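S.K.: What follows is a predicted protein model with its sequence.
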Amino acid sequence: MKLWGGRFTKPTNQLVDEYTASIRFDQKLAAFDIQGSLAHVAMLAKCEIISQKDADTIAKGLKIVAEKIENEEAELTEANEDIHMNVEKLLIDEVGAVGGKLHTGRSRNDQVALDMRLYLRDALVTITELLGQLQQALYTQAQQNLDTVLPGYTHLQRAQPVLFAHHMMAYVFMFQRDMERIIDSWKRVNRSPLGAGALAGTSFVIDRHYVAEALAFDGVTENSLDSVSDRDFVVEFLADASLIITHLSRLSEELVQWSSAEFDFIELDDAFCTGSSMMPQKKNPDVPELVRGKTGRVVGHLMGMLTTLKGLPLAYNKDMQEDKEGMFDTVETLKGALALFAPMIETMHVKKEKMYEAVAKDYSNATDLADYLVVKNIPFREAHAIVGQTVLYSIEQQKYLLDLTLAEFKQFSDAIEADIYDVLAPKSVVNARNVAGGTAKNRVEEQLKQAEALLEANHTWIKEKSTILQKLTLDK
């Protein structure tokens, strides 16, 4: 007999049991389900809805059940549908009928909403920790390469030289936005829905705020209908995760390109590459390639969740069981990618000479020749045309701009003098971009200083939230 089977005259079809059961995946919520139940039963006793003796018996039984599940000594079955019913069945087996009092004043609808928030809250702390480690690795590479010049690209064509440190800092700030989005989402995740019941609340005089405080929530959700049907926090996480892995994918693409013989700008450590079963010379950047490939998987989970929610009336519907697998998979996919990326970036070998050689053998200093002519009082549009003709001539002569003689330069403009060679030198071109956020060395140093403060603030937030969650675990 199922725990809810009193109204039914026959057992459910086995195919229905198999199709509707969620225990295969929602068992990930076991520790959080029990954590919430411990707070709930303490509240029931505090409000004198059940006796303190019964509450103590239930709490003791829940802790035994938690230990058995953790040690894989408990049998979780599809017959009991989900983690909530499995835990309750195991509890009743452990302490007897008194275990049935645990569900007083709550529904699986508000219970699962609580479990999901507890799970996601824990995942957000882990993800921010890993994201911070990646930012630190990028920051360190920037610090170590303040004098390394790299070709900058638009349309994957060489455009203007930049410092490699500048390029690394672009990703530091990109991931900082991701960090800030996750941190901001915490206030929407960290509210307790327990007490909303199935949809309308409960007739028992419970204390929702007591449970919220016991579980370190910032408060309770405001409306019972919304409480059990809201999955905005899941969608928001999936959207944030999609952006994070999209940013990882962009960086992955560059690592794959830079590792090729055609670029040869970096070499990834052997520990983060694989070989070929046929070609013994191969060293493949499989980690960034696979991260790039998994981007579609995460974005797909976001699209799936949005599509699931789009036609649902209030309040809870069975469709919402589809909220878990995508979220669980996204958490694991993102954690796996971030855990690999930080040490991969940290151990990456930067081929400074190859980068400089690439910059010295292109026309990415052409804009500086145009700017030079503008300083000589030539209108920019005219200067642009002069430089275009100069570049065309250089290509025909199989030369770069710095290879031209002064006489050759003067074919196109008498305004060009001998100081042009200093102006067009790669490091001069880089340091000429001396504007806030630019690639000049002193401006990149400013970015490093800005980032240092941001990373420290991130670390403080992560430490604070980790301490709160760790204390909850110890108290449990």
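M.R.: On my side now, so go ahead.
S.K.: from here on, contacts and neighbour counts on C-alpha atoms
M.R.: OK.
S.K.: ok, M344 to G296 distance?
M.R.: Look at M344 and G296: by Cα to Cα, to the nearest Å, they are 22 Å apart.
S.K.: Looking at those two, which is more packed in?
M.R.: M344 (21 against 15; other Cα atoms under 10 Å).
S.K.: Which residues outside whatever helix or strand P343 lives in are in contact with it?
M.R.: Following DSSP states H and E, one finds P343 within helix 323-346. Contacts to helix 323-346, defined as Cα atoms under 8 Å, 6 or more residues apart in numbering, come from residues 25-26, 123, 126-127, 130-131, 133-138, 140-141, 231, 234, 238, 241, 245, 268-269, 272, 287, 291, 294, 298, 301-302, 304-305.
S.K.: of these, buried ones?
M.R.: 26, 123, 126-127, 130-131, 133-138, 140-141, 231, 234, 238, 241, 245, 268-269, 272, 287, 291, 294, 298, 301-302, 305 (16 or more other Cα atoms under 10 Å).
S.K.: picking up where we left off before, give me the buried stretch members for the helix holding P343, please.
M.R.: So, applying 16+ other Cα under 10 Å, buried residues of helix 323-346: 323-324, 326-328, 330-331, 333-335, 337-346.
S.K.: one more structure, for comparison:
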Amino acid sequence: MSSDENISRERLEAAPGKVYTETIQEPTYEFKREHYFSPLIETNKAWAVMLVDTGIIDEDVGAQLLDAVADLEEAGPEELGEYNPNLEYFYSHMEYQLNKRIGEEVAGNINIGRTRPEPLARIVERERLLDVLDRVVSLRATLLDLAEREIKTVMPQWTHYQHAQVSTVAHYLLGIADSLERDTQRLMNAYDTVNECTLGCGALAGTSYDLDRQLIADLLGFDGYKENTIDCVSGGDHHMEPASAMANMMVTLSRFCQDLYTWHTWEFDFVEISDEYSGSSSLMPQKKNPYPFEYVRGRAAYATAYMSSVHETLHNTNFQDIKDVEENAVHPLFDAFDEVDRSLKLLDGTVGSAEFNAEQMEELAAEGFASCSELAAKIDRQTDLTYRTAHRIVGDLVGRALERGLDATEVDADLVNESATEITGDMLDIDDEFVQSALDPREFVEAHDIPGGPAPREVRRMIQDRRASLDEDSVYINRRRETLIDASDKLADRVETIRS
């Protein structure tokens, strides 16, 4: 082993062995070269600038360092070459390249007061979180557009998967949008946790060099630095929070897909997605398969499994700089980002292509006794009977109707009075119009004009309110991106000033 390659294993007399290299070191190196090359380049720039600004190194040394980093950046990650067991770590491969360019006596300064666990995962995670947030916001906007289009499209809804009450497609879609709005907040909270800088923590106790940790945080676009230096190298919540937020969201999307999947059947015939998002059968020529709903449900399972992997990787481990935190928990998290991003993109397009069968939905809503609670409410309001008694009367009449093969559109005042006489001994002062208006699904929707209800006026108000929330969340995302861009520009300016 040459002295130039002996960067990190001074305590050890041999390079990593063949098995250790093949199973651990080389795969880890390739993962980091793929994901961490640019973050480490930026981190090295910021660290060199800070060392110059604090007077820890001379400006001419800093300029040489930054020249070498710039040259390596231009060459790209391929310049690091295949894994070299003598160099052991990804970071050491980059330091070796800097040594080749300017010599160890200059390049060696890049690690003053610094240990290898950089905030590289945090830099990647915050970018991936912003991408996911963009996707969620887009899907929410699609749902609101659909809701606005379907405000008057009445449909039955279910409780315990049994015909329950009447609502509208818009009302249902707003329920999904509201859940995704909460998921958006969880993702933004996760971003806040991720976006803390850990540089300057040393191995765990900081350093005796007079570093400027806030400057480093500013140059890299972090909100600030994580203060406790043990927490910097030991904490894993910046992996767990994004994983949990995404899993939570994917469960919502999976349930949404399950509804649409059911409604897309021939038996329901409530909704149909575009052919562009559908699959066919190699045997059955009549088939139009809504595969995206199956794919998203499956990837929701992946997301929850990845979340579990992150949590299980970190549980029962020491609170210290440990591979479980630094590396092992990152892999399932990055996989989760990939699956979630694809799922959101797919579902946004699929849902945007959906066409709802208003006639079929209204017909089933009218026939299926889904408005019976309103009939009981009208009886309660027009008579001296309690709601519970009215409830018993209506329950009895539904049983009578079903026994006679009648649906809700065929119920009249006479049938109601049969039940009223059975339950109370007296008839009610009602007519057919009273009954039919109570059981009409459109009148049911109009009557339920309470905050959060399905009435068109209230749904319009909710859509307007949700669009305002969507705008606020978009502002948050854009502001976060602008902060990163501004920090990158600031860092580039400082680098250029030192190099010139």
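M.R.: All right, it came through fine. Note that the coordinates shown come from a computational prediction; the quantities given were computed from them, not determined experimentally.
S.K.: Just say helix, strand or coil for R158 of the first structure.
M.R.: strand (DSSP: H, G, I helix; E, B strand; the rest coil).
S.K.: Could you report the distance from the residue lying farthest from the centre of the first structure to I416 of the first structure?
M.R.: The centre of the first structure is farthest from one residue, A407, which by Cα atoms, centre = their mean lies 55.6 Å away. In this structure, A407 of the first structure and I416 of the first structure are 9 Å apart, going by Cα to Cα.
S.K.: show me the contacts for A196 of the first structure.
M.R.: Applying Cα under 8 Å, 6+ apart to A196 of the first structure gives the contacts 106, 110, 202, 223-225, 227-228.
S.K.: same deal with A432 of the first structure?
M.R.: A440.
S.K.: Trace it over to the second structure, please.
M.R.: Matched to the second structure by TM-score structural alignment, A432 of the first structure sits across from A447.
S.K.: what's the answer for T20 of the first structure, then?
M.R.: Using TM-score structural alignment, T20 of the first structure sits opposite I24 in the second structure.
S.K.: How many residues are close by its match?
M.R.: With other Cα under 10 Å as criterion, I24 of the second structure counts 12.
S.K.: Please report the distance of it from V435 of the second structure.
M.R.: Applying Cα to Cα to I24 of the second structure and V435 of the second structure gives a distance of 73 Å.
S.K.: Check K100 of the second structure too.
M.R.: For K100 of the second structure, the distance to V435 of the second structure - Cα to Cα - is 89 Å.
S.K.: what about the two, which has more around it?
M.R.: Ranked by neighbour count (other Cα under 10 Å), K100 of the second structure and V435 place V435 first, with 24 against 13.
S.K.: Would you mind naming the helix or strand containing that one?
M.R.: helix 432-439.
S.K.: that older thread, which of the contacts of A196 of the first structure sits closest to R181 of the first structure?
M.R.: S227 (22.3 Å; Cα to Cα).
S.K.: which residues touch the counterpart of that closest one in the second structure?
M.R.: Alignment note (TM-score structural alignment): S227 of the first structure maps to C232 of the second structure. Neighbour list for C232 of the second structure: 198, 201, 204, 226 [criterion: Cα under 8 Å, 6+ apart].
S.K.: The helix or strand harbouring C232 of the second structure vs the first structure, average distance?
M.R.: Assigned by DSSP H and E, C232 of the second structure belongs to helix 229-234. Aligned to the first structure and superposed, helix 229-234 of the second structure gives a mean residue distance of 0.7 Å (mean Cα distance after the TM-score superposition for the first structure).
S.K.: Any idea how far that helix is from the middle of the chain?
M.R.: 27 Å (Cα atoms, centre = their mean, to the nearest Å).
S.K.: Quick one: list the elements packing against the helix or strand harbouring N478 of the second structure.
M.R.: Following DSSP H and E, one finds N478 of the second structure within helix 456-499. Using 3 or more Cα pairs under 8 Å, 6 or more residues apart in numbering; DSSP states H and E as the contact criterion, the elements in contact with helix 456-499 of the second structure are helix 26-53, helix 59-75, helix 120-149, helix 169-194, helix 213-219.
S.K.: Quick check: closest non-adjacent residue to the aligned residue in the second structure for I245 of the first structure.
M.R.: Here I245 of the first structure is matched to M250 in the second structure, going by TM-score structural alignment. Excluding its sequence neighbours, the residue lying closest to M250 of the second structure (Cα to Cα, 6 or more residues apart in numbering) is A300, at 4.9 Å.
S.K.: what sits against that neighbour?
M.R.: Taking Cα under 8 Å, 6+ apart as the test, what A300 of the second structure contacts is 247, 250-251, 253-254, 340.
S.K.: Would you mind finding the match for it in the first structure?
M.R.: So A300 of the second structure corresponds to T295, using TM-score structural alignment.
S.K.: ends of stretch 370-383 of the first structure, how far apart?
M.R.: End-to-end for stretch 370-383 of the first structure, by Cα to Cα: 5 Å.
S.K.: buried set for it?
M.R.: Quick answer for stretch 370-383 of the first structure (16+ other Cα under 10 Å): 370-374, 378, 383.
S.K.: From the residues you listed, pick the one nearest V189 of the first structure.
M.R.: D371 (51.5 Å).
S.K.: For that closest one, what is the corresponding residue in the second structure?
M.R.: By TM-score structural alignment, D371 of the first structure lines up with A377.
S.K.: What of D422 of the first structure?
M.R.: For D422 of the first structure, the residue aligned by TM-score structural alignment is S437.
S.K.: surely its match meets E443?
M.R.: Yes. Counting by Cα atoms under 8 Å, S437 of the second structure does reach E443; the two are 6.5 Å apart.
S.K.: will you turn the contacts of A300 of the second structure into a markdown table that also has secondary structure and distance to G405 of the second structure?
M.R.: Formatted as a markdown table, the contacts of A300 of the second structure follow (DSSP: H, G, I helix; E, B strand; the rest coil; distance: Cα to Cα, whole Å):
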| residue | secondary structure | distance to G405 of the second structure |
| --- | --- | --- |
| A247 | helix | 46 |
| M250 | helix | 42 |
| V251 | helix | 40 |
| L253 | helix | 38 |
| S254 | helix | 37 |
| V340 | helix | 48 |
